[in-house]
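[1] sequence first, then the predicted structure, then my questions.
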Amino acid sequence: MAILPIIEVPDPRLKIVSTPVEAVDDEVRQLVADMFDTMYDAPGIGLAAIQVAVPKRVLVIDLQEEEDAEGKPVRNPHAFINPEIVEVSDERRCYQEGCLSIPDQFAEVERPDRCRARWLDLDGKPQEAWFDGLMATCLQHEMDHLNGVLFIDHLSRLKREMVLKKLAKARKAAA
């Protein structure tokens, strides 16, 4: 397992539409394992393969919402291969989103509150389920990455420019 470098805006690869995985094999399972290591190290709750410069339709999510007796997050990893959203609810909700490819920047994004997705698991078996709340938001956010869309693309031009300006300022201060 390895921690992979996460690409950040304005890297043009983040705008690539990822290609489907042809077969769920050991190479794909290794990519998923490395993506989990990378996401946990960052730390984050979701990661799409394109964020580690692999333009494949693979994403991982672990909301880590529960804690064990020692106060450490309990891992509950989910891997999605060739995911697709097949239905969304009419109800919408706003969530303060961030992204490992746009470090330390956050903005309110409105998305459907629930979504039904279809994907392949690590054994290559088809799965389908409804998701709501943070899981639905995170899945939609990561699915956007597979289509070359960043959360800031859902913002008004003014808000998007403000986020990018704050990121540039933070990078300059860190340099």
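    Noted; the coordinates are in hand. Numbers count the residues shown, from 1 in each chain.
[2] going by C-alpha atoms from here, please, whenever you check contacts or count neighbours.
    OK.
[3] buried ones in the longest helix along the chain?
    In the chain, taking DSSP state H as the definition, the longest helix is helix 157-174. Neighbour-count burial for helix 157-174, counted by 16 or more other CA atoms under 10 Å, picks out 163-164, 167.
[4] which residues are contacting that helix?
    By CA atoms under 8 Å, 6 or more residues apart in numbering, the residues outside helix 157-174 that reach it are 102-107, 152-153.
[5] can you tell me which of those is closest to residue 88?
    Comparing these against residue 88 with CA to CA places residue 153 closest, at 19.5 Å.
[6] skipping adjacent residues, who's closest to the closest one in space?
    In space, and not counting its chain neighbours, residue 153 is closest to residue 160: 7.1 Å by CA to CA, 6 or more residues apart in numbering.
[7] returning to that earlier point: most widely separated two among the contacts of helix 157-174?
    104 and 153, at 16.6 Å, using CA to CA across the contacts of helix 157-174.
[8] for stretch 115-130, measure first residue to last.
    End-to-end distance of stretch 115-130 (CA to CA, to the nearest Å): 6 Å.
[9] centroid-nearest residue for the chain?
    residue 142 (3.2 Å; CA atoms, centre = their mean).
[10] show me the helices in this protein, by range?
    For the chain, helices defined by DSSP H occupy the ranges 26-41, 133-146, 157-174.
[11] closest one to residue 12 among those helices?
    Closest among these, using CA to CA: helix 133-146, at 12.2 Å.
[12] here comes the other one, which I'd like you to weigh against the first:
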Amino acid sequence: MAVRPIKIMGDPVLHSPAAPVDEVTDDIRVLVADMFETMDAAPGVGLAAPQVGVALRIFVYSHLDDDEHPWRGVVINPELWVSPSVPGEPDPDLESEGCLSFPGERFPLRRAERAMLTGTDLEGEHVWVQVEGWRARILQHEFDHLDGIIYIDRVDDADWKTAQKIARKRGWGRPGCSWMPGEDDLEA
């Protein structure tokens, strides 16, 4: 297992739909182990394969809720269904997100309150996850990465403009930008 560099906004792998996984091979198993290690080192609550430069439809997730019940897994070739989003402005205190591919920043974003996800795991077994609240937000955020969408692509116009200014100032928005969890001094 190894920590991998995380791609930053502007790298083409983050802005294109990822390909389905045809077969779970030893290379896929190593990738997933590396993704868990990278996510934990960042630290993050989710990580999609495109974020480590691999354009495949895989993501990992991990979250401890208030009762400290672990929620951790991998989904390969996921399909996602969400409840309708409530219209209106997102609450900046309750609905802000960060992203390891736009590190150190958080912006409010309205997401669906409930999500259901299906796919397979590393053993080829069917995965079915139905969650709400923060966990639903995690699934939606990571699923977006598989479709070439970064959360800042979804924020309101004012926050999008702020994000673009931050990206320019930091030299992001171009191919090849990445950071290494545990080595670089960045927070998401």
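    Ah, there it is. Note that the structure is a prediction, hence the values are computed from the model and not measured.
[13] superposed, what's their TM-score?
    Between these two chains, after superposing, the TM-score reads 0.86 (TM-score structural alignment, normalised by the length of structure 1); 167 aligned residues with a CA RMSD of 2.3 Å.
[14] could the helices of structure 1 go into a markdown table alongside distance to residue 65 of structure 1?
    Shown next, in a markdown table, are the helices of structure 1 (distance: least, CA to CA, whole Å):
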| stretch | distance to residue 65 of structure 1 |
| --- | --- |
| helix 26-41 | 13 |
| helix 133-146 | 10 |
| helix 157-174 | 27 |
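[15] those helices: which one's closest to residue 16 of structure 1?
    Nearest of those (CA to CA): helix 133-146, 7.6 Å.
[16] residue contacts, residue 145 of structure 2?
    Residue 145 of structure 2 makes contact with 14, 17, 48, 50-51, according to CA under 8 Å, 6+ apart.
[17] that one matches what in structure 1?
    Using TM-score structural alignment, the partner of residue 145 of structure 2 in structure 1 is residue 145.
[18] quick one: its match from residue 90 of structure 1, how far?
    On the measure of CA to CA, residue 145 of structure 1 and residue 90 of structure 1 end up 22 Å apart.
[19] what of residue 21 of structure 1?
    30 Å.
[20] comparing the two, which residue is more hemmed in?
    residue 21 (15 against 10; other CA atoms under 10 Å).
[21] correct me if wrong: that one contacts residue 82.
    Yes. If you go by CA atoms under 8 Å, residue 21 of structure 1 and residue 82 touch, sitting 6.3 Å apart.
[22] ok, residue 104 of structure 1 touching residue 44?
    No. Residue 104 of structure 1 is beyond contact range of residue 44, at 11.0 Å (criterion: CA under 8 Å).
[23] these two: which has the busier surroundings?
    More crowded of residue 104 of structure 1 and residue 44, by other CA under 10 Å: residue 44, with 17 against 12.
[24] which residues sit in contact with the closest residue to the more buried one other than its chain neighbours?
    If the residues on either side of it in the chain are set aside, residue 44 of structure 1 comes closest to residue 100, at 6.9 Å by CA to CA, 6+ apart. The contact partners of residue 100 of structure 1, taken as CA under 8 Å, 6+ apart, are 6, 8, 42, 44, 47.
[25] pick the one among the residues you listed closest to residue 34 of structure 1.
    Of those, the one sitting nearest to residue 34 of structure 1 (CA to CA) turns out to be residue 47, at 10.7 Å.
[26] so the closest one touches residue 143, yeah?
    No. Counting by CA under 8 Å, residue 47 of structure 1 does not reach residue 143; the two are 9.7 Å apart.
[27] looking at those two, which one has more neighbours?
    Using other CA under 10 Å, the more surrounded residue of residue 47 of structure 1 and residue 143 is residue 47, with 31 against 24.
[28] ok, that one to residue 115 of structure 1 distance?
    18 Å.
[29] ok, now residue 75 of structure 1?
    Residue 75 of structure 1 is 22 Å from residue 115 of structure 1, by CA to CA.
[30] identify the residue of structure 1 aligned to residue 75 of structure 2.
    Using TM-score structural alignment, the partner of residue 75 of structure 2 in structure 1 is residue 80.
[31] who's in contact with its match?
    Residue 80 of structure 1 sits next to 58-60, 119-122 when contact means CA under 8 Å, 6+ apart.
[32] scan the residues you listed and report the most crowded one.
    Going by other CA under 10 Å, residue 58 tops those with 29 neighbours.
[33] can you tell me the closest non-neighbouring residue to that residue?
    With CA to CA, 6+ apart, the residue lying closest to residue 58 of structure 1 is residue 81, at 4.6 Å.
[34] repeat that for residue 20 of structure 2.
    For residue 20 of structure 2, ignoring the flanking residues on the chain, the nearest one in space by CA to CA, 6+ apart is residue 57 at 5.2 Å.
[35] longest strand of structure 2?
    strand 70-82 (DSSP state E).
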